[in-house]
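Colleague: Below are the sequence and a predicted model; questions follow.
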Amino acid sequence: MATIPQQQHPLSSLSFSPIHPSNPNILLYTPPPPTSPGQSSESPKLIILTTWLGGSTSNRIAVYCRGYQTLYPSTPILLIRTVLADITTKTFATVQRQLEPARDYLLSVFPLSQRSSPPPTTNEDQFKPANGALLHIFSHGGCNSALQLTRLLQSRTPADISPSTTTTTPAFPIPLIGLILDSCPGSSSFTKAYAAATYSLPATQPINLLGQALLFPLIGAFCSMQALGVVSSISDLRRELNDPGTFGLVPRLYLHSSGDDVVGVEDVASHAEEIIGKGVSVRREVWSTAAHCALPVEDAERYWREVAEFVASAGSGYRGQKIEARL
């Protein structure tokens, strides 16, 4: 009997593979053994990517995977892709169950001894890049995945908690060197929510046009439920992102564009200003024409330079500042 060849994952060409068969949207890249001993002090121990709704489109997310592989060739990459159902029809509990393989992997990379150490309380006392993870969040889909992962990590199993542990819930219980917010967060506008949802549709016609027609009433109903408080809203998401109990005081890099039809410049700017007021170092970079979650298309060299500078400064007391667009 002829055997049926196993279908390869679309990102397998970049050596990504699902870490558990229960969820094909959680993938891991494990770099080959280094040719020289040791890891660069400016390379993160781990990179975590949580993608936008269209992040299930392998060709688009491959741009970022390939960029990070080039920038930090010895660093593993944990990729968490987001689909429309994750923020519309699935409960938070369901999304968290889906994220359990990611949680288990993170807890294996960062043993309890590292996680139980006191988190940095000032910008001058940050984790060194080689000792921590870089969390890169894309759009609202990625925000939701990152927040649900945070909740899952914070609700650790009893075996992880000693009897003397206080009841205070720690901010992101994995050492973070920095947080990149890419094309987010925006507002609760229906028009922008609909535009964001269309990024999850296939580009082929007539499927794309049919999908847009079906999305219109779905997103309308979803926005109505958000307004009534039945489901979590973008306002809730913005508030939780800026709660120091979520990610602590780690430095932030906001990357966004004036040409984004999903997330407005003023929405990102106000969010950055709010967290600055809470003592977090922030750098904000604005592109001029790039579309949503497509900043490297406008200027890839600048994009990866900003990322590299942000990571390099993480262990030396990041002193970010608000930087307007340099067009």
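Modeller: Yep, it's here.

Colleague: going forward, measure contacts between C-alpha atoms and count neighbours the same way
Modeller: Will do.

Colleague: what secondary structure does Leu260 sit in?
Modeller: No Leu there; residue 260 is Asp. Secondary structure, DSSP: H, G, I helix; E, B strand; the rest coil: Asp260 is coil.

Colleague: how far away is it from Thr50?
Modeller: 19 Å (CA to CA, to the nearest Å).

Colleague: Compare those two (neighbour count), which wins?
Modeller: For Asp260 versus Thr50, the count of surrounding residues by other CA atoms under 10 Å is larger for Thr50: 25 against 20.

Colleague: Regarding the chain, what is its longest helix?
Modeller: Secondary structure assigned by DSSP state H gives helix 207-228 as the longest helix of the chain.

Colleague: who does that one touch, helix- and strand-wise?
Modeller: Under the contact definition 3 or more CA pairs under 8 Å, 6 or more residues apart in numbering; DSSP states H and E, helix 207-228 sits against helix 190-198.

Colleague: Against which helices or strands is the helix it packs on packed?
Modeller: Using 3+ CA pairs under 8 Å, 6+ apart, helix 190-198 sits against helix 207-228.

Colleague: which is the next helix or strand following the helix it packs on?
Modeller: Using DSSP states H and E, the helix or strand that directly follows helix 207-228 along the chain is helix 234-241.

Colleague: Just the residues contacting that following helix, thanks.
Modeller: Contacts with helix 234-241, where a contact means CA atoms under 8 Å, 6 or more residues apart in numbering, come from 140, 143-144, 147, 185-188, 246-247, 271.

Colleague: ok, second structure coming up, stack it against the first:
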Amino acid sequence: MAVKPSFPGFTPISDRIFLRNEDSKLGSIAEEKPPVDHPTTIVVYGWGDGTPKNVAKYVDGYHKLFPAARILMVISSTFAASFPSLEQRTEVMLPLVDVVFPTAGDRAEEEKVLFHIMSNTGGIYAAATLNAFQHRHGRHRRLPHHLCVNDSTPGSVVFATEVGRWSRAMALGTAKLFPWPFALTHALWWVFLYAVHLVERARGREASGVYSCRAFLDHGMATPRAPRLYLYSKADDLIWWEDVEMQAEAARGKGYAAVLERFEDSPHVGHMRVHPQRYWGAIERCWRESMAMEGV
């Protein structure tokens, strides 16, 4: 059993899932009743190799917007998003489902959930959460959520055109671990990803990134009542803006409301840092619009 790490201001639910908890007592935030038009639960899925300290800055931002909301933070390495099977990824997300949705039915439907997904790694574990909910409560149920914020995601899922950028992302996340030049680390991860790709094809296993995009376009898993907000940039060298817009158009074609907020100069998962007012303003506006659609 993995050791639960300690992180100031959070209660560890597992080695990858943390609950924002001001009083260091599990459930204290959840016991405060949020305003009727505020989210009750926010889940922030960090980017690949994002540290708790850095991902927590987004949790802080949400706490300022919605101070009574229960906020969970999910962290993962890029490696852990790329290699494990769907069953393994689902197992990792079951503790989150058990905290937010201990039961299905009317009580679960009362939750107002906001997903904040960062980069493709965040998307992979958000999709695993959808699957974990159905694993726990039945395939006929969908995890209730009311807004899905996509920060620097999703990109293209075509392996041949994306392997270079995926391997670069993994190299960036692990560069400090290796003494040799960055180009060698990049090349090694490229070889590793290509080997994993060949193994997945031989097994007939769907790649994690492909599955996550498919899950969030499936009405049986991701409810169409939840609009999508895409925060992305022309300057992002890991997730191209054209791919984000293509994925947004695919979502619209499946009946999902999609709002595009394109930045010109911010780097990958760097939009909040470069344009904080515009960033949080877009999220708050889309949440209000989502609640208006619900008649709240």
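Modeller: Okay, I see it. No experiment lies behind these values; they were computed from the predicted model shown.

Colleague: TM-score for these two?
Modeller: Superposed pair, TM-score by TM-score structural alignment, normalised by the length of the second structure: 0.83. Supporting alignment: 279 aligned residues with a CA RMSD of 2.8 Å.

Colleague: Chain neighbours aside, what residue packs nearest to whichever residue in the second structure pairs up with Ala133 of the first structure?
Modeller: Residue pairing (TM-score structural alignment): Ala133 of the first structure is matched to Val113 of the second structure. Counting by CA to CA, 6 or more residues apart in numbering, Val113 of the second structure lies nearest to His145, which is 4.5 Å off, once chain neighbours are set aside.

Colleague: measure that neighbour to Val191 of the second structure for me?
Modeller: With distances taken as CA to CA, His145 of the second structure is found 38 Å from Val191 of the second structure.

Colleague: Between these two, which has more neighbouring residues?
Modeller: Comparing His145 of the second structure with Val191 by other CA under 10 Å, the one with more neighbours is His145, at 21 against 13.

Colleague: mind checking what that one lines up with in the first structure?
Modeller: Match for His145 of the second structure (TM-score structural alignment): Leu176.

Colleague: Tell me how far that match lies from Ile47 of the first structure.
Modeller: Leu176 of the first structure sits at a distance of 10 Å from Ile47 of the first structure (criterion: CA to CA).

Colleague: same question, Thr289 of the first structure
Modeller: 27 Å.

Colleague: When these two are compared, which one has more neighbours?
Modeller: The residue with more neighbours, out of Thr289 of the first structure and Ile47, is Ile47; 22 against 17, by other CA under 10 Å.

Colleague: aligned partner of that one in the second structure?
Modeller: In the second structure, Ile47 of the first structure lands on Ile42 (TM-score structural alignment).

Colleague: hang on, that match packs against Val100?
Modeller: No - assessed by CA atoms under 8 Å, Ile42 of the second structure is found out of contact with Val100, at 9.8 Å.

Colleague: Overlap of the contact sets of these two?
Modeller: Applying CA under 8 Å, 6+ apart, one finds that no residue jointly contacts Ile42 of the second structure and Val100.

Colleague: Overlap in contacts, Leu176 and Ile47 of the first structure.
Modeller: Contacts common to Leu176 of the first structure and Ile47, judged by CA under 8 Å, 6+ apart, are 133-135.

Colleague: and the residues you listed, which of them are in strands?
Modeller: 133-135 (DSSP state E).

Colleague: Most neighbours of all those residues, which one?
Modeller: Ala133 leads those on contacts (other CA under 10 Å) with 27 neighbours.

Colleague: which residues touch it?
Modeller: 44-48, 174-178.

Colleague: Put the buried members of those into a PyMOL selection.
Modeller: PyMOL command restricting those to the buried ones, with burial defined by 16 or more other CA atoms under 10 Å:
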select buried, resi 44+45+46+47+48+174+175+176+177+178
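
Colleague: Filter the contacts of Ala133 of the first structure by whether they're kept in the second structure.
Modeller: Retained in the second structure: 44-48, 175-178, out of these (criterion both residues aligned by TM-score structural alignment, their matches' CA atoms under 8 Å).

Colleague: Select from the residues you listed every entry located in strands.
Modeller: 46-48, 176-178.

Colleague: Nothing else from me, thank you.
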